[in-house]
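K.L.:
Sequence and predicted model, in that order:
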Amino acid sequence: MNSTLFRPLIVPAKTVVLLVFVPNSGSQQDSVNQLLDRIGAVLGDRIRITRVDQVVHPEVVRSFGVHQLPSFILLKQGIEIWRHNGLMDARELIRTLSVQLKEDGKE
């Protein structure tokens, strides 16, 4: 096995991770991509966004019990702190994530 092909995902323990379970459908993927670009532009390094493609990683989709795509799961130190199934308006999602990040900062 070529070690350059495998690089483990190293995320600092205090980083909040947004898992985004994306559908295989082109039109929905475009909508999700635009949404993620907007989230990244607003929230920057306060959150790590990780896409999980249902076709590439079906075992991860199953392990989180995701039945509707797209789905958004926010994790802190590997523990789920928020979940939403279905597409959201960008402003509403950013507002919701910002609230979750502020609550995260209180701990």
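P.N.:
Cool, the structure landed.
K.L.:
contacts, neighbours, all on C-alpha from now
P.N.:
Noted.
K.L.:
Tell me who's in contact with the nearest residue to Asn85 once chain neighbours are set aside.
P.N.:
Nearest residue to Asn85 in three dimensions, chain neighbours excluded: Ser71, at 4.3 Å (Cα to Cα, 6 or more residues apart in numbering). Neighbouring residues of Ser71 by Cα atoms under 8 Å, 6 or more residues apart in numbering: Val20, Phe21, Val22, Arg83, His84, Asn85, Gly86, Leu87.
K.L.:
putting a second one here so we can go through both:
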Amino acid sequence: MESNFYDIINIEKPVLVDFFATWCGPCKMLAPVLKQVKEELGDKIKIIKIDTDKNQDLSAKYQVRGVPTMILFQNGKQLWRQSGLLTKEEIIEVIVSKYSK
């Protein structure tokens, strides 16, 4: 998974990574919000989900201490990160403000 992960985050398009756990209530609440973000932004963004329990090395590398944690990457660089729940509007605002074309 790890090498594939680096291929994914090293693209021109912003990539929002959702570090989650299957047992996490707020993570389950965030899933439909991220779906709405994807529906609204379409091809302008890629959203991937990383299960922290199954990808502990990756979670440790990015110091994910709580879930959900979202990290926005572009060209392999971390542009932003946030733990906890955000609204669709807040997430879109961050993506639009951080995204450099």
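P.N.:
That came in fine, so what should we check first? What you see is a predicted model; the values in this text were computed from it and never measured.
K.L.:
Give the aligned equivalent of Ser71 of structure 1 in structure 2.
P.N.:
Matched to structure 2 by TM-score structural alignment, Ser71 of structure 1 sits across from Thr69.
K.L.:
returning to what we had before: farthest pair within the contacts of Ser71 of structure 1?
P.N.:
The distance between the two most remote of the contacts of Ser71 of structure 1 (Cα to Cα) is 14.0 Å, for Val22 and Arg83.
K.L.:
Those two: which has the busier surroundings?
P.N.:
Shown here are Val22 of structure 1 and Arg83; by other Cα atoms under 10 Å, Val22 has more neighbours (22 against 14).
K.L.:
tell me the contacts of the alignment partner in structure 2 of the more buried one?
P.N.:
Matched by TM-score structural alignment, Val22 of structure 1 corresponds to Phe20 in structure 2. By Cα under 8 Å, 6+ apart, Phe20 of structure 2 lies in contact with Cys27, Lys49, Ile50, Asp51, Thr52, Val67, Pro68, Thr69.
K.L.:
Highest neighbour count among these?
P.N.:
Pro68 (27 neighbours).
K.L.:
With Trp23 of structure 2 as the reference, measure out to it.
P.N.:
According to Cα to Cα, to the nearest Å, Pro68 of structure 2 and Trp23 of structure 2 sit 11 Å apart.
K.L.:
swap in Ser83 of structure 2?
P.N.:
Computed as Cα to Cα, the Ser83 of structure 2 to Trp23 of structure 2 distance reads 16 Å.
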